[in-house]
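Enquirer: The sequence isn't on hand, but the structure is:
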């Protein structure tokens, strides 16, 4: 299926209405996973013509996605990654963990953006950042699409490099998301040190339910619909 390529339309609008000169696109990956960090990429692309084939990372094959990420890392004006660990997700909840990871990504940029295009409908960054949320921004906005691809490739690589003792969970293939292999390993072996122990999947595993952690943050229940799916053990 052919997709419309992303454009700079939103960035041009932000520049025209706010006077912003540096606009970063932000996207995350790992929100719905049961294991591993949530990873955020902040990318600054300027208004140059994007590489052919750039779109939301989920719409690109793994091989092409890896090639695109390598190309993008030399093409973007600047980019940086930020992560929030499973422990931080358990303690803070996903909303605050996303804010933490995004803050780390923004701090890693060599330039400070004047404005941000954030994928989705919820502004989890807030003050002091000037944010424009865009639903499906990873498909429509160049900087967000670039961030989407870079974040996805880097997080997948991190999950594939976890210790061999956890091979049974299939992290190299499922990146910590629910899959038949992942679920079977959880039933038999229980969660690893890389699992999010506050999430509801443990409610469906009586033999491991005692490991579940109670979140402390009042924000903990927000933005976690992805973590509530796939409990057909």
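Expert: Alright, I've got the coordinates. Keep in mind the model is a prediction, meaning the values are calculated, not measured. Residues are numbered from 1 along each chain as shown.

Enquirer: When you work out contacts or count neighbours from here on, use the C-alpha atoms and nothing else.
Expert: Will do.

Enquirer: Can you tell me what sits against the helix or strand hosting residue 71?
Expert: Assigned by DSSP states H and E, residue 71 falls within helix 62-75. For helix 62-75, contacts defined as C-alpha atoms under 8 Å, 6 or more residues apart in numbering pick out 45, 51, 54, 57, 79, 146, 149, 150, 153.

Enquirer: put this beside the first:
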């Protein structure tokens, strides 16, 4: 259990840009006495390496939490507010209250349980934020694989919901599925064109 050191929770999100599905957020308090080698911004790691690190984080961290905001809520309150809501829920859901929260980016959620700082590029410089980015990304990727099983015509296993040429072609051909974000322009256009 932690001693007198300041407990820092790192927070990051995954899935702000995709056209479908929830935005995920994670908060992680690492154990200073059990460092995890190789933590980095999840985008700089291979999928296989992220999976290995995610399993290690879940075992070795003092506390972690993954939360998400659904597509319908994103459409209702907008992607920024939905992202901040997921981050707030992740922080408040930790089993240990941290002394400091470091959030990747330039915006802080309201209602956090302690003092917090926004840190642009924090996922590349702060291990706890890197750990959070890995948990959020692996959770969202797993969700996309499940979505692919439910709606295989859209190829969510390949584009993970991002607006790739393949995804836009499938969206144009089949229209949106229930998990598409109707407030995002390409999805909105596909509804008009249908």
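Expert: Looks like it came in fine. Model, not experiment: these values are computed from the prediction.

Enquirer: Could you single out the nearest of the contacts of helix 62-75 of structure 1 to residue 162 of structure 1?
Expert: Proximity of the contacts of helix 62-75 of structure 1 to residue 162 of structure 1 (C-alpha to C-alpha) peaks at residue 153, which lies at 14.9 Å.

Enquirer: Skipping adjacent residues, who's closest to the closest one in space?
Expert: Nearest residue to residue 153 of structure 1 in three dimensions, chain neighbours excluded: residue 66, at 6.1 Å (C-alpha to C-alpha, 6 or more residues apart in numbering).

Enquirer: Distance check, that neighbour against residue 132 of structure 1.
Expert: Distance of residue 66 of structure 1 to residue 132 of structure 1, given as C-alpha to C-alpha, to the nearest Å: 28 Å.

Enquirer: repeat for residue 147 of structure 1
Expert: Taking C-alpha to C-alpha as the measure, residue 147 of structure 1 falls 15 Å from residue 132 of structure 1.

Enquirer: in structure 1, which spans are strands?
Expert: 23-29, 38-44, 78-84, 115-119, 131-134 (DSSP state E).

Enquirer: mean shift of the last one relative to structure 2?
Expert: To tie it back to what came earlier, the one meant is strand 131-134 of structure 1. With mean C-alpha distance after the TM-score superposition for structure 1, strand 131-134 of structure 1 departs from structure 2 by a mean of 1.1 Å once superposed.

Enquirer: elements contacting that strand?
Expert: strand 115-119 (3 or more C-alpha pairs under 8 Å, 6 or more residues apart in numbering; DSSP states H and E).

Enquirer: tell me, the strand it packs on lands on which residues of structure 2?
Expert: The aligned range for strand 115-119 of structure 1 in structure 2 is 100-104, by TM-score structural alignment.

Enquirer: Contacts for the matching stretch next, please.
Expert: 6-12, 114-123, 129.

Enquirer: Average separation of it from the aligned part of structure 1, please.
Expert: Per aligned residue, stretch 100-104 of structure 2 averages 0.6 Å (mean C-alpha distance after the TM-score superposition for structure 1).
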